[in-house]
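Q: Provided below are the primary sequence and the corresponding predicted coordinates.
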Amino acid sequence: MSKRLVITGLGATTPIGGDVPTLWTNALAGTPGARTLEYDWVEKYQLPVTFAAEVAVEPAEVLSRPETKRMDRSTQLGMVASREAWADAGFGSANPEEGGVDPLRFAVSFATGIGGVWTLLNAWDTLREKGPRRVMPMTVPMLMPNGAAGAISLAFGARAGARTSVSACASGVESLVLAMDLLRSGQVDVVLAGGTEGSIHPLPLAAFGNMQALSRRNDDPAAASRPYDVDRDGFVMGEGAGVLVIETEEHAAARGARVYAELAGGAVTADAHHITAPDPEGLGATRAINQALASASAAPTDVTHVNAHATSTPKGDIPEYTAMKAAFGEHTDSICVSATKSQTGHLLGAAGAVESVLTVKALADRKAPVTINLDNQDPEIPLDVVTGTPRELGDGDQVAICSSFGFGGHNAVAAFRTV
């Protein structure tokens, strides 16, 4: 537990930027990522929701054609973000040994909420229409949820483990907590951690829509994701990936790496309340926050910024506030909150990873990104939400947390500290 862990590389591909610099610029500017979907299948299936937040840069523009043909969209997105993070960390070559990393002490911890849904459902269509002989031999490794972790470990030569967290919308942050545990245990020196999702497909859209989970603002997609607003009516489906290179401080110092922030702590809990609805009292979320701070050796009053889960669902936003109030008490009023799903949409298994990238950037640049579409804040959620312009975080040591909660009652919180 005494090992100090630092973040040395960041990567992302999102609806508001195909790399971290663009993502960060647009997050500070308040750029909406949701757009009307221009596909024949939207009308063919008469979907109740006709918009989503697709990535700004198609993975085929970054990856080679052979790579895209052998990877599901979710893996493609994860690979794009991983390559950026690896290069950003200063390793250069994809060969870990050339970058001074022992492959046997280098692991991948990658997450997804759904996995290769496009591969699975396209293969089912092929089977029904053309028969079993036409189903691609690569179907199974492309559709399996651990496909991204496996492909990334192969690409970068990580031999200490290729772990996959599948905990719905908590998956991305849970991958960071797993990475933290691996590093603190002394098993590894470096972990490539993150999450990916590429599920903007008619079936998930129809299913989430029928759950009444998605916003129905078909006439105004850019304004559809409205965390904390009294007129919020559901989340916006998004896609993308976020990746962090996490190392022990000793390993990073030995190679002279630039450090963004410290991964100071993290925790995972479960509500055991309902398969989709959060505990209305936020008890599991409260425990996750408290345990994350304890593992960071931080007090609630050390926290200055929260990148909140804040999906924009009528039922989801209030329990998160309840949990924050229980964990932070009166200090809640002093914490500036960013709800960046208002811009990116909800990236499901990648959400917490991308939001962790934004949290790290907030600490490194001392600025909290803005929340958009908050025109009339719900009086039941009296948080200090950053709107309009970015919030300066000021000087001195600070702690920020990123919270993610998912169907199944999953709660995951990561705590970061300035360096």
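A: In hand now; what should we look at? This structure is a prediction, so every number in the text was calculated from the model and none was measured. Numbering: from 1, shown residues only.
Q: make it CA atoms for all contacts and neighbour counts henceforth
A: OK.
Q: where exactly do the helices run in the stretch 301-419 of the chain?
A: The residue ranges that make up the helices of the stretch 301-419 of the chain, judged by DSSP state H, counting those that start in this stretch, are 317-328, 341-344, 351-365.
Q: nearest to P21, out of those?
A: With CA to CA as the criterion, P21 lies closest to helix 351-365 of the helices of the stretch 301-419 of the chain, at 9.8 Å.
Q: got another, please set it beside the one above:
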Amino acid sequence: MNKLPSPRIVITAAGAATPVGLTLPQTAAAVRAQIANFNEISWCDKEYEPFVIAYIPEECLPDLPSTLTASTQYSRRESRMLRAANLALQDLARAQPDLDAAIPLLLALPQDATTDHNELWNAVLSLTSLPIDPEHSAIIPRGRAAGLIGIDEATKLLTQGTAEFVLVGGCDSEYDLERLGHLDRVGRLKSDINLDGFIPGEGAGFLLLGTERAAAKLGLSTLSVIAATARGFEHGHLYSETPYRGEGLSETWQALLSNLSSQTEHKIATLYSSMNGESYWAKELGVCSIRHQDSLVEAPFISHPADCFGDLGAAFGPVMIGLATTGLQRGYRRGPVLVYCSSDHGHRAAAILHKIQCH
């Protein structure tokens, strides 16, 4: 757990690109309105039915710079991940400051062997206009939880004084025949004959975190406060033979919630979850909510935006932090907000957000 009493860590800029919005404001409006964007594609599953996925329209994805494509041959999946990342970075750039000192980049990526993590890292590096500090940067190939793990790492760098700002982001895409074929073979895709499955998605999200003092020094507006972060591990994960007991997420929440007062006004009012439609994740939230019901308001609002844009994989954490921040800013989500993500292979991570005026 990373306790954050001082200095306060704030989000100063955020950007996203998803199947329901090419910017964070568009995505937030669509998710709030419960607008989904699921479509059949020309590829078929093992039952000869079209795959149903959520994707960013081809015409909306910017071409990669020629300097990238001239030197490297990216796979279809890698190309779509980078093009989505380019959109999200352009969205973030509308609000990002001009920084003189180099800042760390913590990049969340899928937890599989079909992507070249180093190539993706170098490509994302070339897509951002921010000066990046390679020494304190890192690739985090941990799937859904990776972005929030990155935020946990970022808060350590900021509280230790290693950096005044950190860029955290993630990108992923399931719009890939090999990936869809694998998910279909193991029975994880939602279809007319498999209701216990999920809709694949794609997207990217980036956040610029900083200390409140550094933000004030540059005259930056701040979007929300990161009150606490935590990470954990579920030994009974989807691909483990160990029985599932719900310990991983529960212990992560316990570490996170131990920072908050037991007073009613400090109970968690809103949850953002990476649940994607598979029953495993609903069971996990149910177990965790029961164990920590004293830390939640009587009927917390629960958002599981995969209902709108599918499973975003490694992009989930940064995008949901952006959604939660937007909701707090505009007053349609009550705080504190707990955002959590769970990866297929056991990693768990979470963060608590406050409105900027909260102390």
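A: Yep, it's here. All values reported here derive from a predicted model rather than from experimental measurement.
Q: residues near G186 of the first structure, how many?
A: As a burial measure, the neighbour count of G186 of the first structure was computed by other CA atoms under 10 Å and equals 12.
Q: assign the counterpart of it in the second structure to helix, strand or coil.
A: With TM-score structural alignment defining the correspondence, G186 of the first structure maps onto G161 in the second structure. Secondary structure of G161 of the second structure, reduced to three states by DSSP: H, G, I helix; E, B strand; the rest coil: coil.
Q: which of the helices of the stretch 301-419 of the first structure sits most buried?
A: Scoring the helices of the stretch 301-419 of the first structure by mean neighbour count under mean count of other CA atoms under 10 Å gives helix 341-344 as the most buried, with a mean of 31.
Q: once aligned to the second structure, how far is that helix on average?
A: Averaged over the aligned pairs, helix 341-344 of the first structure sits 0.5 Å from the second structure after superposition, using mean CA distance after the TM-score superposition for the first structure.
Q: corresponding residues in the second structure for that helix?
A: On the second structure, the counterpart of helix 341-344 of the first structure by TM-score structural alignment is residues 306-309.
Q: tell me how far the counterpart of G322 of the second structure in the first structure lies from L176 of the first structure.
A: Matched across to the first structure, G322 of the second structure falls on V357, judged by TM-score structural alignment. Using CA to CA, to the nearest Å, we find V357 of the first structure at a distance of 11 Å from L176 of the first structure.
Q: alignment lookup: L176 of the first structure to the second structure.
A: When the structures are aligned by TM-score structural alignment, the residue of the second structure matched to L176 of the first structure is I151.
Q: using the three-state scheme, assign its match.
A: The three-state label for I151 of the second structure, taken from three-state DSSP, comes out as helix.
Q: can you find the partner of R179 of the second structure in the first structure?
A: The criterion is TM-score structural alignment: under it, R179 of the second structure has P204 as its aligned partner in the first structure.
Q: name the helix or strand for that match, please.
A: When secondary structure is defined using DSSP states H and E, the element that contains P204 of the first structure is helix 202-210.
Q: what's the mean distance for that helix versus the second structure?
A: Relative to the second structure, helix 202-210 of the first structure is 1.3 Å off (mean CA distance after the TM-score superposition for the first structure).
Q: which stretch of the second structure lines up against the helix or strand just after that helix?
A: Remark: after helix 202-210 of the first structure, the chain's next helix or strand is strand 240-248, criterion DSSP H and E. Using TM-score structural alignment, strand 240-248 of the first structure lines up with residues 203-211 of the second structure.
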